[in-house]
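> no sequence on this one, just coordinates:
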């Protein structure tokens, strides 16, 4: 089979497409014929050796896939050959086949195509976990989404609206904000033109926002914390800016605020029943038309490196997908 390989830690331009042996699934694994694979921010880190876990070299990047079950290990669960599935893989999805533990594979609805499924799992899974189990976002509350035109950002906008919140989308350009507006955002902040904290104050009448969803980090983090309402919740989702922020914790004391880490991959493994319930709700919202994943670009397998570069340069809007079949 063909696979995109990282043979040495470095830039995406060093990735190569080669023929490799097909994986042999273990007793607890499912062999999936990959049709499409999602591109996510961890892909930009794992090829540089900068992610929180690191596979041995050489390896194929790609943290999520959608495709068809080819083989099921005897202890891999109830899936059957021929099932259409999505899989959380960590790495390995930029390949024609992948073996995945059965607990990380779930059937996809009949109305969902493979490209959408490959763009769905990590972003919507992360955003739902963040806003429900971590942020406890309630109907009528105000949600601020930073990086609102990216994959997880757009998912957070849509899920916030589905939960009944007022959503303020923040991004770095008018074009990106237009995408967030189309996804349902009520208010917009261009933080390349206006101070984030001042705009939060203006849009909330000085009250602040109840929940902040932050996949960006960097200098925006403290401004967002300062824009929290009393009992506000700050969700630490990621650091797309490349900067891990520092926080003067007296700000949390003064606001009675909470800073909450969001690690969906660990949640999915530690609380599989809760994760399954989240996806039951997500699939229902998708069927109702409340969630409309934006796949802005697709790339052939040979160009997976270019897709990672596009994401690393913060040029992507919505989700990028590698089309394998």
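Alright, I've got the coordinates. Note that the coordinates shown come from a computational prediction; the quantities given were computed from them, not determined experimentally.
> when you work out contacts or count neighbours from here on, use the C-alpha atoms and nothing else.
OK.
> residue 222: neighbouring residues, count only.
Summarising burial for residue 222: neighbours were counted as other Cα atoms under 10 Å, giving 17.
> for it, which residues are in contact?
Contacts of residue 222 were listed using Cα atoms under 8 Å, 6 or more residues apart in numbering, and they are 245-247.
> can you mark which positions in the one helix or strand residue 158 maps to are buried?
Residue 158 belongs to helix 151-162 when assigned by DSSP states H and E. Buried positions in helix 151-162, judged by neighbour count with 16 or more other Cα atoms under 10 Å: 151-161.
> kindly calculate the angle that the helix or strand that it is followed by makes with helix 151-162.
Note on helix 151-162: by DSSP H and E, the next helix or strand toward the C-terminus is strand 166-171. When axes from the mean of the first three to the mean of the last three Cα atoms, to 10 degrees is applied, the directions of strand 166-171 and helix 151-162 differ by 160 degrees.
> does residue 213 sit in a helix, a strand or a coil?
For residue 213, the secondary-structure state derived from DSSP: H, G, I helix; E, B strand; the rest coil is strand.
> and for it, the neighbour number?
If we define neighbours as other Cα under 10 Å, then residue 213 has 28 of them.
> look up how far residue 45 lies from it.
Residue 213 is 21 Å from residue 45, where distance means Cα to Cα, to the nearest Å.
> returning to what we had before: same list (the contacts of residue 222) but as CSV, adding secondary structure and neighbour count.
As requested, those are arranged in CSV below (DSSP: H, G, I helix; E, B strand; the rest coil; neighbours: other Cα atoms under 10 Å):
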residue, secondary structure, neighbour count
245, coil, 14
246, coil, 11
247, coil, 11
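> with those in mind, which one is nearest to residue 295?
For residue 295, the nearest member of the contacts of residue 222 is residue 245. The distance, counting by Cα to Cα, is 29.6 Å.
> my read: that closest one touches residue 217, true?
Yes. The criterion here is Cα atoms under 8 Å, and residue 245 meets it with residue 217 at 5.9 Å.
> tell me which element the spatially most central residue of the chain falls in.
Per Cα atoms, centre = their mean, the C-alpha nearest to the average position across the chain is that of residue 123, at 2.7 Å. Here residue 123, judged by DSSP H and E, is contained in helix 121-129.
> so which elements touch that helix?
Under the contact criterion of 3 or more Cα pairs under 8 Å, 6 or more residues apart in numbering; DSSP states H and E, the helices and strands touching helix 121-129 comprise strand 84-88, helix 151-162, helix 264-270, helix 272-287.
> check it against this one:
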């Protein structure tokens, strides 16, 4: 989800600050997706975000991790920004003190693309068509970390559990 988001944001003209959990992933993201900056997804990253934005903070934060990353994000979001909650890969669903959005004027938005498409099928179809057009133009593309035979499914899942995949792990029949 994160790599696709970097690709889409860049295709739409956004300045992108990507965060990743390991040095290997940060190097891969910098090489493959060329965001404006790649930082460590660890406590204290809010200071880097503030420095990279001239103290303003990020206008939009896409958070598939939750936990400590969400907590840090509430402290480096710009006034009037949007914090998009996409998932809880960290395993911890964060709690939000509502004084934070009050003081900083930011919105927290839950993002479930499938549910959005079911509730608003026409707009969902328009979004899919727009993504398809970006793909046809070569402005967004999938990144495949590994392609393995179906018989090697245990290794594929182990890669995911070890969090070493940068991109998708594909199983072929």
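Sure thing, it's come through. Not measured: the values here are computed from a predicted model.
> sorry, back to before: comparing the helices and strands packed on helix 121-129 of the first structure, which comes out most buried?
Stretch with highest mean neighbour count among these: helix 151-162 (a mean of 27; mean count of other Cα atoms under 10 Å).
> give me the contact list for that one.
Looking at helix 151-162 of the first structure with Cα under 8 Å, 6+ apart, the contacting residues turn out to be 123-124, 126-128, 131, 137, 143, 145-148, 166-167, 169, 180, 183-185, 213, 215, 285, 290-291, 293-294, 317-319.
> show me where the stretch 201-325 of the first structure has its strands.
If DSSP state E, counting those that start in this stretch is used as the criterion, the strands of the stretch 201-325 of the first structure fall at 209-214, 228-236, 258-261, 295-300, 319-323.
> I'd like these laid out as CSV, including distance to residue 2 of the first structure.
Converted to CSV, the strands of the stretch 201-325 of the first structure look like this (distance: least, Cα to Cα, whole Å):
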stretch, distance to residue 2 of the first structure
strand 209-214, 36
strand 228-236, 36
strand 258-261, 37
strand 295-300, 12
strand 319-323, 13
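> of the contacts of residue 222 of the first structure, which is the nearest to residue 41 of the first structure?
Nearest to residue 41 of the first structure among these, with distances taken as Cα to Cα, is residue 245, at 17.5 Å.
> burial of the nearest residue to residue 37 of the first structure once chain neighbours are set aside, as a residue count?
Sequence neighbours aside, residue 65 is the residue nearest to residue 37 of the first structure in space, at 4.2 Å (criterion: Cα to Cα, 6 or more residues apart in numbering). The criterion is other Cα under 10 Å. On that basis, residue 65 of the first structure has 39 neighbouring residues.
> quick check: residue 65 of the first structure is in a strand.
Yes. Note on residue 65 of the first structure: a strand contains this position according to three-state DSSP.
> got a list of what it touches?
With contacts taken as Cα under 8 Å, 6+ apart, residue 65 of the first structure has the following neighbours: 34-38, 86-89, 93, 117-118.
> residue 134 of the second structure maps to what in the first structure?
When the first structure is aligned by TM-score structural alignment, the residue opposite residue 134 of the second structure is residue 285.
> surely its match meets residue 291?
Yes. Under the criterion of Cα under 8 Å, residue 285 of the first structure is in contact with residue 291, at a separation of 5.9 Å.
> please name the residues that touch residue 151 of the second structure.
With contact set as Cα under 8 Å, 6+ apart, residue 151 of the second structure has no partners.
> picking that back up, next, the angle helix 272-287 makes with the helix holding residue 158 of the first structure.
80 degrees.
> before we move on, the earlier item: residue 205 of the first structure: which of the contacts of residue 222 of the first structure is nearest?
Of the contacts of residue 222 of the first structure, the one sitting nearest to residue 205 of the first structure (Cα to Cα) turns out to be residue 247, at 24.8 Å.
> identify the residue of the second structure aligned to the closest one.
Taking TM-score structural alignment, the alignment pairs residue 247 of the first structure with residue 96 from the second structure.
> sorry, back to before: for the helix holding residue 158 of the first structure, what is the distance to the chain centroid?
Chain-centre distance of helix 151-162 of the first structure: 10 Å, with Cα atoms, centre = their mean, to the nearest Å.
> same deal with stretch 151-164 of the first structure?
For stretch 151-164 of the first structure, the separation from the chain centroid amounts to 12 Å (computed by Cα atoms, centre = their mean).
> how far away is the equivalent of residue 14 of the second structure over in the first structure from residue 303 of the first structure?
Counting by TM-score structural alignment, residue 14 of the second structure corresponds to residue 165 in the first structure. From residue 165 of the first structure across to residue 303 of the first structure, the span is 39 Å (Cα to Cα).
> higher neighbour count, those two?
residue 165 (23 against 18).
> surely the more buried one meets residue 184?
No. Contact criterion Cα under 8 Å: residue 165 of the first structure and residue 184 do not qualify, at 10.8 Å.
> which one of the helices and strands packed on helix 121-129 of the first structure lies closest to residue 196 of the first structure?
Among those, the nearest to residue 196 of the first structure by Cα to Cα is helix 151-162 (16.4 Å).
> residues contacting residue 323 of the first structure?
Applying Cα under 8 Å, 6+ apart to residue 323 of the first structure gives the contacts 35-37, 115, 298-301.
> distance-wise, check residue 58 of the second structure relative to residue 150 of the second structure.
With distances taken as Cα to Cα, residue 58 of the second structure is found 41 Å from residue 150 of the second structure.
> between these two, which one's more packed in?
Summary of the neighbour comparison: residue 58 of the second structure and residue 150, criterion other Cα under 10 Å, with residue 58 having more neighbours (25 against 13).
> show me what the more buried one lines up with in the first structure.
Taking TM-score structural alignment, the alignment pairs residue 58 of the second structure with residue 209 from the first structure.
> all set now, cheers.
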